[in-house]
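In: Sequence and predicted structure are below.
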Amino acid sequence: MNHVINGLLAGLVATVVLSVLMVIKDMMGLMPDLNVIGMLAAQMGSGPTMGWLAHIMIGVVGYGLAYSLLFRRLPLGGHGVRGILLGVVGWLVMMLALMPMMGGGLFGSGMPSGMMVPIATLILHVIFGAVLGGVYGRLGHAEV
């Protein structure tokens, strides 16, 4: 059970890091059409508070729980690499399923920012995954 709690904690830390990066992106005015919180809120027919809650739940519960349950089964090196692998899988799901569902098209092809959407979101997912795996490993789980 400790591994699940550590997965949730690692998911929380990674989600906070990702959220800060998203806020910085918005403050800099970069890719204003890529507003994941707004897109999530619109899908739920609600406001930004629900969008943020969904974002937090996906990061903490979705990724944190998934990592804690799957990390031993993931191929490759240590926790950082395995976290990145999970982040890339999540990015592919976002680009192939969620982005089209939210009106952005495959790989964000329907968005004005064009190729910057998949590149920026991939970078963010890689950072998220590295933090997720790294924190999980530091919480007492030896490299496998």
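Out: Ah, there it is.

In: rest of the way, CA atoms for contacts and neighbours
Out: Will do.

In: Check which element follows the strand or helix carrying Val16 along the chain.
Out: Take DSSP states H and E as the rule and Val16 turns out to sit in helix 2-27. Once helix 2-27 ends, the next helix or strand along the chain (criterion: DSSP H and E) is helix 36-44.

In: put this beside the first:
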Amino acid sequence: MQTSTSRDVRIDPRQEGFAREDWPRDSILSGFVATFAMSATLALAYGFANAVGDANGGTLLSWFAGLTENDLMQRMGNELVLAMILNLIMGLVWAVIYGRFAEPVLRGSGWRKGVLFSLVPFLLSIIIFLPLVGAGFLGMDVDAGPLPVLGNLILHLVYGAVLGAMFAIETDSGLAGESGEHLAAVDAEKGAAIGVAIGGVVGVIAGWLIGPGLDDLAERSTIAVAGAFAGAAIGILIGSLAGMREQSDGHHLT
């Protein structure tokens, strides 16, 4: 009587602590999208804090005011493009570290792996980065109570969850494995390339159009560049997902 022993004992290399073959590509793609998600969350949080903050209000309102009215935010506003570029670079660096070293050894769903991993850059941020940029240990020099630490944690959890979920899409969708994996990768890359081109152009135009309404935050050209980054990230996400959907439906992008 024949059994399916060979199938049952087949070893997944990732379960042995090895990174999958496509980890560089998926790390970069996932890191780009995760960094955008983190940046978008930061923008929303900044807008909320700026709207409700009141230096002369109660404790909580004064904390919100402290988040937006400090030397660090002033420097970031003056060098918004540089800050965005550095943020993107660090987001990609952490994504590569995740894909190569952390993802193969962590257990659980993709988003859970990413969340666990995000605690590492979070701790480094509040212990090392914030003091280096003049915000003090744990952001205590910002005069915003626990909000710098709490906000930093939320941003990194968003980054980690998106990073882990994006990195696991290929596996969770059932496309991992030999020919299916190869075709899915090809289609995802083509979709991402198309998406980043279209998204970047649309983002520049949108940023240029809304720039005059955000002149208190940055110059019009800076907003346009920020729009290009945001549009490219959205384009990569939509394009790669569209490419993988075509493959899962039995079609192949040409």
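Out: Yep, it's here. Predicted, not measured: the structure shown is a model, and the values here were computed from it.

In: Give me the TM-score for this pair.
Out: Between these two chains, after superposing, the TM-score reads 0.83 (TM-score structural alignment, normalised by the length of the first structure); 136 aligned residues with a Cα RMSD of 2.4 Å.

In: tilt between the helix holding Val16 of the first structure and helix 36-44?
Out: If you take axes from the mean of the first three to the mean of the last three Cα atoms, to 10 degrees, helix 2-27 of the first structure sits at 110 degrees to helix 36-44.

In: counterpart of helix 2-27 of the first structure in the second structure, which residues?
Out: Aligning helix 2-27 of the first structure against the second structure (TM-score structural alignment) gives residues 22-47.

In: buried sites along that stretch?
Out: Residues of stretch 22-47 of the second structure classed as buried: 23-24, 26-39, 41-42, 45-46 (neighbour count, 16 or more other Cα atoms under 10 Å).

In: Please apply the same query to stretch 72-83 of the first structure.
Out: Neighbour count says stretch 72-83 of the first structure has 74, 78-83 buried, by 16+ other Cα under 10 Å.

In: Tell me how far that stretch lies from the chain's centre.
Out: Taking Cα atoms, centre = their mean, to the nearest Å, one finds stretch 72-83 of the first structure lying 16 Å from the centre of the chain it belongs to.

In: contacts for that stretch?
Out: Stretch 72-83 of the first structure has contacts (Cα atoms under 8 Å, 6 or more residues apart in numbering) with 67, 71, 128-134, 136-137, 143-144.

In: try stretch 189-200 of the second structure
Out: Identification of contacts with stretch 189-200 of the second structure by Cα under 8 Å, 6+ apart yields 227-243, 253.

In: go again using 7 Å as the cut-off
Out: 228-229, 231-240, 242-243 (Cα atoms under 7 Å, 6 or more residues apart in numbering).

In: if we can go back for a sec, just checking, what packs against the helix holding Val16 of the first structure?
Out: helix 64-70, helix 116-138 (3 or more Cα pairs under 7 Å, 6 or more residues apart in numbering; DSSP states H and E).

In: export these to CSV and tack on distance to Met102 of the first structure and mean neighbour count?
Out: Below are those laid out as CSV (distance: least, Cα to Cα, whole Å; neighbours: other Cα atoms under 10 Å):
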stretch, distance to Met102 of the first structure, mean neighbour count
helix 64-70, 23, 21
helix 116-138, 14, 22
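
In: of all the ones you listed, which lies closest to Leu34 of the first structure?
Out: Between Leu34 of the first structure and those, the shortest gap by Cα to Cα is with helix 116-138, which sits at 7.0 Å.

In: which bit of the second structure covers the closest one?
Out: Against the second structure, helix 116-138 of the first structure falls on residues 147-169 (TM-score structural alignment).

In: I'd like the distance from that stretch to the chain centre, please.
Out: Remark: stretch 147-169 of the second structure is offset 7 Å from the chain centroid, using Cα atoms, centre = their mean.
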